[in-house]
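>>> Give me a 3D structure for the following:
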Amino acid sequence: MTHTTNNSNKLASAHMLPDAEGFFGPYGGQAIPPHLKVIMDEIAAAYLQIRETQAYQDELTQLYQHYVGRPSPIYFAKRLTEACGGAKIYLKREDLNHTGAHKINHALGEALLAKHMGKSKVIAETGAGQHGVAMATACALVGLPCEIHMGAIDVAKEHPNVVKMKILGAKLISVETGTRTLKDAVDSAFEEYLKDPDNYFYAIGSVVGPHPFPMMVRDFQSIIGREARQQFPEMTGKLPDYVVACVGGGSNAMGLFSGFLDDEQVKLVGVEPSGNGLGKGEHAATLTYGTPGTMHGFHSYMLQDKEGQPDPVYSIASGLDYPSVGPHHSYLKDLGRAEYHAINDDGCLDAFMKLSQLEGIIPALESAHALAWVMQEAKNLGSETQVLVNLSGRGDKDADFVADKLKL
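Reported below is the predicted structural model:
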């Protein structure tokens, strides 16, 4: 089946997605064996049914408010703005959420869904550890066993989050195969899930994977965009000119973007990691340098070799080193509704330190990529331009690594 779209109505078509088969234009879908498709379709049906029930909505709303601490505030970074000498920089403070990042938004939704479906165990992958900590937290809350798969390199790099997951009661699997990073953690978690998909629930940590996960995770993360769409005009009198977020798999960006898809005057910017340069295995800038391909059960832009196998990838931010990206992002890129840029490790570290020392806010290395792009472009954008950056996580997990890297 060919999936086409009328670009003359691109905003509406970008917003009202995916279709019934899980496609965002030509991207997404379910590139999986028939027996697994049955399981995924059951999850999709259960999600679409359960999310409409008042009991589920009320429980999730109460948890967001009283457990996570939503709504997260928007903060005007005055000193950073002055230092950059241009656009006014505002931060959507997802770093203030319980567990320290946006990941708790979908982790609670998925854990509650697993509970309502009667699943016996939740399995998840994690890169930087924020999704792992959030899932371990959510599973402790709802009383479900949790197993987290994490690449061995990331286990060593993100030690604080590893300890948190264990304290929260999760079983941590250190993945020693392949590149020992996020892609291999996904492979390992999926292998475990396939042992008993009828009773296990695979809680994917971004807007990736086979349908319904890109839709589900986006829906849970859309609370970021809904809040920001209301908060920003109340604070400044108008909508932001730009909304900016880092993109690995793309969940925090999709959450923020979703609130502004219908506002054509608001520019959507995703920022990827160009790492150490453009050599193979030196970056993870999928949308900037990738081509359409299929991996992990869905079709999207990906970094791949001539045989269609995923390239090795790298980023200083463990949560961004993934060789594919959410299908909704791929579609927004093709439509021209969102633009995507890449920031290298040096730019990321500079933004990490400047926000810390000018505003007293230590950002996650992932979030620092988005901030770095804004800092570089601030003068070009001009002082009348207002930019909202999704500060998707805090940098507690990265502090020791950065201190060693910069010899502080």
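
>>> from here on, contacts and neighbour counts on C-alpha atoms
OK.

>>> What segments of the stretch 301-408 of the chain are helices?
Ranges of helices within the stretch 301-408 of the chain are 327-335, 345-359, 365-381, 399-406, based on DSSP state H, counting those that start in this stretch.

>>> compare with the first, here's sequence two:
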Amino acid sequence: MRTPTQKGRFGEYGGRWVPESLVPACLEVADAFEKAWVDPGFREQLQTMLARHVGRPTPVTPAERLSAELGVRVVLKREDLTHTGSHKINNAIGQALLAKRMGKHRLIAETGAGMHGVATATAGALLDLPVTVFMGEQDVERQSHNVFRMRYLGAEVVPVRSGSRTLKDATSEAMRHWVSSTEEAHYCLGSVVGPHPYPWMVREFQRVIGDEAREQHGTVPDFVVACVGGGSNAAGTFAGFADTSARLVGVEAVGGSGATSGQAGVLHGSRSLFLQDEHGQILEAHSIAAGLDYPGVGPEHAHLRDLGRARYVAVNDEAAVAAAAQLARTEGIIPALESAHALAWVAEAAGTPELPAGSTVLLTLSGRGDKDIATLIARSEESRA
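Predicted structure coming up:
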């Protein structure tokens, strides 16, 4: 996948659409990352920490019983087996190391499902950096398990009560807080969104997923599939296969389908595809998976869609819940509801011209489902009522 232009552009998307007061901070982060990423010492330190504290490399697991049911060969890249339980820790460790290198003394983060908040709190505890996490009030309620984990790790969790009280509003509040604290704090943004260099930087920290998967799988799969909210696990996965013949598929939630149904606009510091009304106002997103409850996608995903290099599809809540149950029943794995969206598309498309029988599918299981147990219990009770 490509390096953006000096202005942070992926085609017509990306850039740095921020208040003048944030431009110096963005430039500082860009300069620090560019220098760190070509520094063998920084790369070695990151690789060592990912091995010792995260558990990398994560395995690639053939899903044999699921494959037999679907008629396609499904192989899972197991980011659910990382320390903290999702891919978010790869980026959080990288940015925390960068913050120390920059001389920052505190981390700011936003979170939806809570996994990026937990990952940042973990990195902060490991590297002795205080952490403040902004989280929509609705997500605080439905992800109380992760709120406890963040606080137990020493982070301050700030409920955001504005707007839809979900990820979009938590991101807005985190960016506002960063404006007043750029001298001493680093904003550890959790996805491939936001102003340059974040979409590029987060993708590079997450490309360990795709690079490992490509080496572990050996041959090029027919399809590479990942769920997409902002899109960091998909961007990291796709980075390992963009120069191959593999067909890349990003799976969104129907209620947060920026790449599938969005229009070009600006939000959170970059130009990309967002759900908007006829007046260009950003619409509220909805998904049973808090991490997909975002009204757009990162700019590189928008560019990949326009190029035709990646295809983006949308799945509804019911299909995601059913796919989670199917994986649990066939493979003994309870996935995060975010990852279940990707599984649902595979289950729906298997054996059709979209995903022909006998195809090989490498799917990134971006997180485990511990955080979603209360939601799954509620859904089970509703179905029995």
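
>>> Mind checking how well the two chains overlap by TM-score?
Here the TM-score for the pair of chains, by TM-score structural alignment, normalised by the length of structure 2, is 0.97; 380 aligned residues with a C-alpha RMSD of 1.0 Å.

>>> returning to what we had before: looking at the helices of the stretch 301-408 of structure 1, which is buried most?
Of all the helices of the stretch 301-408 of structure 1, helix 365-381 has the most neighbours on average by mean count of other C-alpha atoms under 10 Å, namely a mean of 25.

>>> what's in contact with that one?
84-89, 244-246, 270-273, 316-320, 341-344, 347-352, 387, 389-393, 395, 398 (C-alpha atoms under 8 Å, 6 or more residues apart in numbering).

>>> list the contacts for Ser67 of structure 2?
Shown in contact with Ser67 of structure 2 (C-alpha under 8 Å, 6+ apart): 73-74.

>>> what residue of structure 1 takes the place of it?
Using TM-score structural alignment, the partner of Ser67 of structure 2 in structure 1 is Thr81.

>>> Next one: Thr99 of structure 1 from Met16 of structure 1, what distance?
Remark: distance between Thr99 of structure 1 and Met16 of structure 1 (C-alpha to C-alpha, to the nearest Å) = 31 Å.

>>> Those two: which has the busier surroundings?
Between Thr99 of structure 1 and Met16, Thr99 has the larger neighbour count (other C-alpha atoms under 10 Å), namely 21 against 9.

>>> How about that one: what's its closest non-neighbour residue?
With sequence-adjacent residues excluded and distances taken as C-alpha to C-alpha, 6 or more residues apart in numbering, Thr99 of structure 1 is closest to Ala134, at 6.1 Å.

>>> host element of the match of Ser67 of structure 2?
helix 78-84 (DSSP states H and E).

>>> For Gly369 of structure 2, see how far away the equivalent of Pro363 of structure 1 over in structure 2 is.
Aligned counterpart of Pro363 of structure 1 in structure 2: Pro335 (TM-score structural alignment). To Gly369 of structure 2, Pro335 of structure 2 is 4 Å away according to C-alpha to C-alpha.

>>> These two: which has the busier surroundings?
Pro335 (26 against 21).

>>> give the contact list for that one.
Here Pro335 of structure 2 is in contact with 80, 324, 327-328, 365, 367-369 (C-alpha under 8 Å, 6+ apart).

>>> Which parts of structure 2 are strands?
Using DSSP state E, the strands of structure 2 run over residues 9-10, 13-14, 60-62, 73-78, 106-111, 131-136, 156-160, 185-187, 223-227, 247-253, 263-267, 270-274, 310-315, 360-365.

>>> Using TSV, lay out those strands together with distance to Leu283 of structure 2.
Compiled in TSV, the strands of structure 2 are given as follows (distance: least, C-alpha to C-alpha, whole Å):
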stretch	distance to Leu283 of structure 2
strand 9-10	24
strand 13-14	19
strand 60-62	37
strand 73-78	33
strand 106-111	19
strand 131-136	16
strand 156-160	18
strand 185-187	25
strand 223-227	20
strand 247-253	14
strand 263-267	11
strand 270-274	8
strand 310-315	17
strand 360-365	28
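
>>> Mean neighbour count and distance to Val147 of structure 2 added to those strands, as JSON lines?
Compiled in JSON lines, the strands of structure 2 are given as follows (neighbours: other C-alpha atoms under 10 Å; distance: least, C-alpha to C-alpha, whole Å):
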{"stretch": "strand 9-10", "mean neighbour count": "22", "distance to Val147 of structure 2": "35"}
{"stretch": "strand 13-14", "mean neighbour count": "26", "distance to Val147 of structure 2": "31"}
{"stretch": "strand 60-62", "mean neighbour count": "17", "distance to Val147 of structure 2": "30"}
{"stretch": "strand 73-78", "mean neighbour count": "23", "distance to Val147 of structure 2": "24"}
{"stretch": "strand 106-111", "mean neighbour count": "27", "distance to Val147 of structure 2": "10"}
{"stretch": "strand 131-136", "mean neighbour count": "28", "distance to Val147 of structure 2": "9"}
{"stretch": "strand 156-160", "mean neighbour count": "20", "distance to Val147 of structure 2": "7"}
{"stretch": "strand 185-187", "mean neighbour count": "25", "distance to Val147 of structure 2": "19"}
{"stretch": "strand 223-227", "mean neighbour count": "27", "distance to Val147 of structure 2": "23"}
{"stretch": "strand 247-253", "mean neighbour count": "27", "distance to Val147 of structure 2": "23"}
{"stretch": "strand 263-267", "mean neighbour count": "19", "distance to Val147 of structure 2": "26"}
{"stretch": "strand 270-274", "mean neighbour count": "27", "distance to Val147 of structure 2": "28"}
{"stretch": "strand 310-315", "mean neighbour count": "21", "distance to Val147 of structure 2": "27"}
{"stretch": "strand 360-365", "mean neighbour count": "26", "distance to Val147 of structure 2": "22"}
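
>>> Many thanks, we can stop here.
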